[in-house]
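>>> Let's see this in three dimensions:
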Amino acid sequence: MSLLLVSLDITVLNVALPAMGRELGGGVSGMQWALDAYTLVLAALLMVAGSTADRLGRRRVFMTGLVVFSLGSLLCSLAPSQEALVAFRVVQAVGGSMLNPVAMSIITNTFTEPAERARAIGVWGAVVGLSMASGPLVGGLLVGSVGWRAVFWINLPVGLAALLLTLRFVPESRAPRARRFDPVGQLLVAVLFGSLTYAIIEAPHAPAARVVPVACVAAAALIGLLWHEPRRAEPLIDLRFFRSAPFSGATVIAVCAFSALSGFLFLSTLHLQEVRGLDPLHAGLWMLPMAVPTFVLAPLAGRIVADRGPRVPLLVAGTAMAAAGIVFAGFPGAGDAALVTGYALFGVGFGMVNAPITNTAVSGMPRAQAGVAAAVASTSRQLGATLGVAVTGAVLAHGLGPSSQAQTQAQATAMASRPAWWIVAGCGLAVLAVGALTTGRRAEATAARTADLLDHDKVAA
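You can find the predicted model right below:
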């Protein structure tokens, strides 16, 4: 239910973006910040939220997250301005950061047998498909009948139900030995993500004198993180994890796949409502060909990973996502059949990619490190979601800047979107290439060596 809460919020909000933009203003960058304020804060806090849950109790932190997320949703529905909406999305993200990492920690520690865990992650990931199926429809119906503010109301009953079920069924648990808090590492991660996202979103319309220093801050934060983390006994991010080819591959694939997803949803919303002129409900209906294969294939991908490993699902995912981007980029004026094909292809790709990411990230890791590895994978997902909206939105905004006066708004948006669709296709190709390179026997051998190194260091300590 926590995954449904978070993923439903994203899919519902995408359908509401044009209506929110018309009422609150802010243009393309305003819509970008409405999405990225959430995913950015979520990415920055996921690691510390997971370690806090290990220390204070997973159920306690999980329930706190449900309350804060629901409160943030209520505040978002009351937002009087674009700035207030962004601030309340931050409140939502603080609560959201306490949900899925804790849920994943429960799964990885409950289902200890690899094949069983892969199947469980597949079922868990199918909820994303459910949110894709229901989110655009529910969002379109609410926006068309009540208004965009209603899309935040649906989080309240789901949050309340999840809270009551947690009280009833989830026992309290803690890690035998919680990791120490790394305030410097946490600050550097937040500065890196925040400054990088700001520089990308504001680059098309802000002066260089304002963007370049922020980009330099992002570079300095990255250098500081690479210098600081290896010097801590218990770092926020153990850089030795990246000696494992499957773990490194899962991290890169997560960034690329979720960049493709967030960019795809962002561009689709504008294409359907601004270019095709559809109302929110019909725009939501058009996303069903994407939602159905995602829902059906996510648990199937989990079973394939359990039986045959992650290679086949990743290759299928990368190929399908790249093909979907090419359909939209190469045929901007294509008819309904091409549109359905593009959505279905992307649904196949995303349905196959989620289970391999988490399973590959934690495979071969010592059980004590599985939660941390899963948290890094979750952080990579959210970073990818942030960058996808930031980059595709920036490319779109840049293309809209010099558009001809003779063009209609729909024509200008369609032409400006084409380079952004190629970026989505490129992300799919990256999933394909990295999936091919970081799976197989040689890659698994690097994971085994990394696990041995981590176990040896733990024994020595």
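
>>> from here on, contacts and neighbour counts on C-alpha atoms
Will do.

>>> thought T379 was touching V48?
No. In this structure, T379 is not within contact of V48 by C-alpha atoms under 8 Å, at 10.6 Å.

>>> Just want to know which of those two has more residues nearby.
T379 (25 against 22; other C-alpha atoms under 10 Å).

>>> Find the nearest non-adjacent residue to the more buried one, please.
A43 (4.8 Å; C-alpha to C-alpha, 6 or more residues apart in numbering).

>>> Just give the number of residues close to the one you found.
28.

>>> how about it, secondary structure?
Assigned with DSSP: H, G, I helix; E, B strand; the rest coil, A43 falls in the helix class.

>>> tally of neighbours for T39?
If you count neighbours by other C-alpha under 10 Å, T39 ends up with 28.

>>> quick one: it and T379 touch, right?
No. T39 lies out of contact with T379 (C-alpha under 8 Å); the separation is 9.5 Å.

>>> Name the nearest residue to A87, ignoring sequence neighbours.
Going by C-alpha to C-alpha, 6+ apart, A87 has A37 as its nearest residue, at 7.8 Å.

>>> Which neighbouring elements make contact with the helix or strand encompassing the one you found?
Taking DSSP states H and E as the definition, A37 sits inside helix 27-56. For helix 27-56, the packing partners by 3 or more C-alpha pairs under 8 Å, 6 or more residues apart in numbering; DSSP states H and E come out as helix 2-24, helix 58-77, helix 82-96, helix 100-110, helix 183-202, helix 367-400.

>>> that older thread, what count of nearby residues applies to the residue nearest to A87?
A37 has 22 nearby residues by other C-alpha under 10 Å.

>>> I'd like to know which elements the helix or strand harbouring P157 is packed against.
Assigned by DSSP H and E, P157 belongs to helix 155-169. Where contact means 3+ C-alpha pairs under 8 Å, 6+ apart, helix 155-169 is packed against helix 2-24, helix 58-77.

>>> for comparison, sequence B:
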Amino acid sequence: MKIKSSGLAPWSTLLVAGSAQFLVLLESTIITVAIPPLGAALGDGGWLAWVLSGYLLAFGALLLPGGVWADRTGRRRVFLAGLGAFAITSALCAIAPTIEALVAARVLQGASAGVLAASALGIVLTRYTEPRERAVALTVWSALGVIGAVVGSLIAGPLILFSGWPGVFWINVVAAAGLVPLALRVIPSSVAATGTLRVWPALVASAGTAAILAGLSITGRAGSGGIALAVVGAVLVVGVVLMQSRAASPILPVRLFRLPSYRIAASGLFLGNGLMIATMFASSRHLQDHHALSAATASLAVLPMALAALVIAFLADPLISRLTEAVVLRAAALSLVAGAGLLWAVSLVDAPWGWLIPGGVLIGAGLPASFVILNRRAFAQVDPVEAGAASGFTTMLTTIGGAVCVAVAALAAGLGGQAGAYGVLLVSSLVIAALSAVRGSAGSGSRRRPR
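As a prediction, this is how the structure comes out:
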């Protein structure tokens, strides 16, 4: 990765905002390893699955309002508020006495994470506007997000071993306490945008999205009730999207989908994030439930995947400069297909758990490069004035991808065992590969902004 010779000072804002993104993505996967110990300590009571899905649902629900609030009331102010709330709700998770209390705290934690993530990306997009700087900034941003998600599963085992399941939440409190003074020092104040603060379309869209995901998650238990809830959610989302597509000053920048490059990139981010989180979820459950590994050993099993993601994250920018975006994206997509295919094949023959490691390595290698390029293409034409709303919208799509893929993978596992869950990963990777092969998906497409 090429950083200007003037040193790290110009990149301090990126490092602080990117660290917040790291924490948010870490928390989306660190819990996958902790769920079995959580169930043993607090019981299930029908709520255990919501320890994961509740966070993702609330995360997606607050991304859009968070982006709007950041644009309208000041990005640094909202960033600090989101970071403080994230620390407080993490502490509430750590001290939760019952599974119901933990789920409630996780929902609040996810809401604060949504506000934090949206404001952090808005800060990055408005701080780095020169094309080369923005490309480097989004490379680092994407890498930190992917590494955070992978490292979440890696460090969960040792934390649980030495401090019990609350350790996966206390780590956020410590990290946030260190980030607050740095944020006050390096993140510039921003002038609030003028205009009326109208967030109801975002809130309705978020509620509809939550209903869709909740319906998917309970379909196995509630049958037609879950399907009905998902249909109601879909009606809400479609209605708001149609209204916003005709609005003069929409909160949901759905007009971005008129750009083929954005449409393809956003679809890839949706599936890529889903593949990442669902891989962590499925692998952790497979290792602990089927192969009876401890949480610490399960964490060590994903170490090669984390190392592969780390190496490729740092090599992504020079590889893109040397080989072009199109070549690197297609190679990354093929790596994802190979990795998901190997996991699926291993589950079919019930091979020893060690055979899962190569599949994880291939997925870990493919994710950072994919995210780097897709994020570049998605935000290449975003106007800084609407950076918060656009970042919230796009990050909401990627978060929904994670929640949807986890819900579908869990449903598929219930119907077809572990092979069903890995089959969902394989299908997602194949679609990403197809998108990477579409001509005109690169930034060389139309340069006109959607009107």
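
>>> picking up where we left off before, now which residue in structure 2 aligns to the residue nearest to A87 of structure 1?
Taking TM-score structural alignment, the alignment pairs A37 of structure 1 with G54 from structure 2.

>>> Quick check: its match touching A105?
No. If you go by C-alpha under 8 Å, G54 of structure 2 and A105 don't touch, sitting 9.2 Å apart.

>>> Identify the residue of structure 2 aligned to A320 of structure 1.
Using TM-score structural alignment, A320 of structure 1 pairs with S335 in structure 2.

>>> Identify the residues contacting that match.
Applying C-alpha atoms under 8 Å, 6 or more residues apart in numbering to S335 of structure 2 gives the contacts L362, I363, A365, G366.

>>> How about A295 of structure 2?
For A295 of structure 2, the contact set (C-alpha under 8 Å, 6+ apart) comprises V33, A34, A156, G157, P158, I160, L161, Q288.

>>> who's in contact with M276 of structure 2?
Going by C-alpha under 8 Å, 6+ apart, M276 of structure 2 touches A149, I363, L367, G402.

>>> Now that we have those residues, which of them are buried?
Using 16 or more other C-alpha atoms under 10 Å as the burial test, the contacts of M276 of structure 2 include A149, I363, L367, G402 as buried.

>>> Give the closest residue to A331 of structure 2 in space, chain neighbours not counted.
Nearest non-adjacent residue to A331 of structure 2 (C-alpha to C-alpha, 6+ apart): G366, at 7.7 Å.

>>> Which residue of structure 1 is paired with that neighbour in the alignment?
Using TM-score structural alignment, G366 of structure 2 lines up with G349 in structure 1.

>>> circling back: from the contacts of M276 of structure 2, which land in helices?
Secondary structure from DSSP state H places A149, I363, L367, G402 of these in helices.

>>> what's the most distant pair in these?
I363 and G402 (15.1 Å; C-alpha to C-alpha).

>>> Is P171 of structure 1 in a helix, a strand, or coil?
Criterion first, three-state DSSP; result for P171 of structure 1: coil.

>>> what residue of structure 2 matches up with it?
Mapped onto structure 2 by TM-score structural alignment, P171 of structure 1 lines up with P188.

>>> residues touching its match, list them.
R76.

>>> Pipe the helices and strands packed on helix 27-56 of structure 1 into JSON lines and attach distance to A301 of structure 1 per row.
Below are the helices and strands packed on helix 27-56 of structure 1 laid out as JSON lines (distance: least, C-alpha to C-alpha, whole Å):
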{"stretch": "helix 2-24", "distance to A301 of structure 1": "18"}
{"stretch": "helix 58-77", "distance to A301 of structure 1": "27"}
{"stretch": "helix 82-96", "distance to A301 of structure 1": "26"}
{"stretch": "helix 100-110", "distance to A301 of structure 1": "17"}
{"stretch": "helix 183-202", "distance to A301 of structure 1": "30"}
{"stretch": "helix 367-400", "distance to A301 of structure 1": "17"}
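
>>> To what extent is the residue mapped onto S145 of structure 1 from structure 2 buried, counted in neighbours?
Mapped onto structure 2 by TM-score structural alignment, S145 of structure 1 lines up with F162. As a burial measure, F162 of structure 2 scores 10 neighbours (other C-alpha under 10 Å).

>>> same question, A308 of structure 2
A308 of structure 2: 21 surrounding residues under other C-alpha under 10 Å.

>>> S321 of structure 2 now?
11.

>>> where's it, which helix or strand?
Applying DSSP H and E, one finds S321 of structure 2 within helix 303-323.
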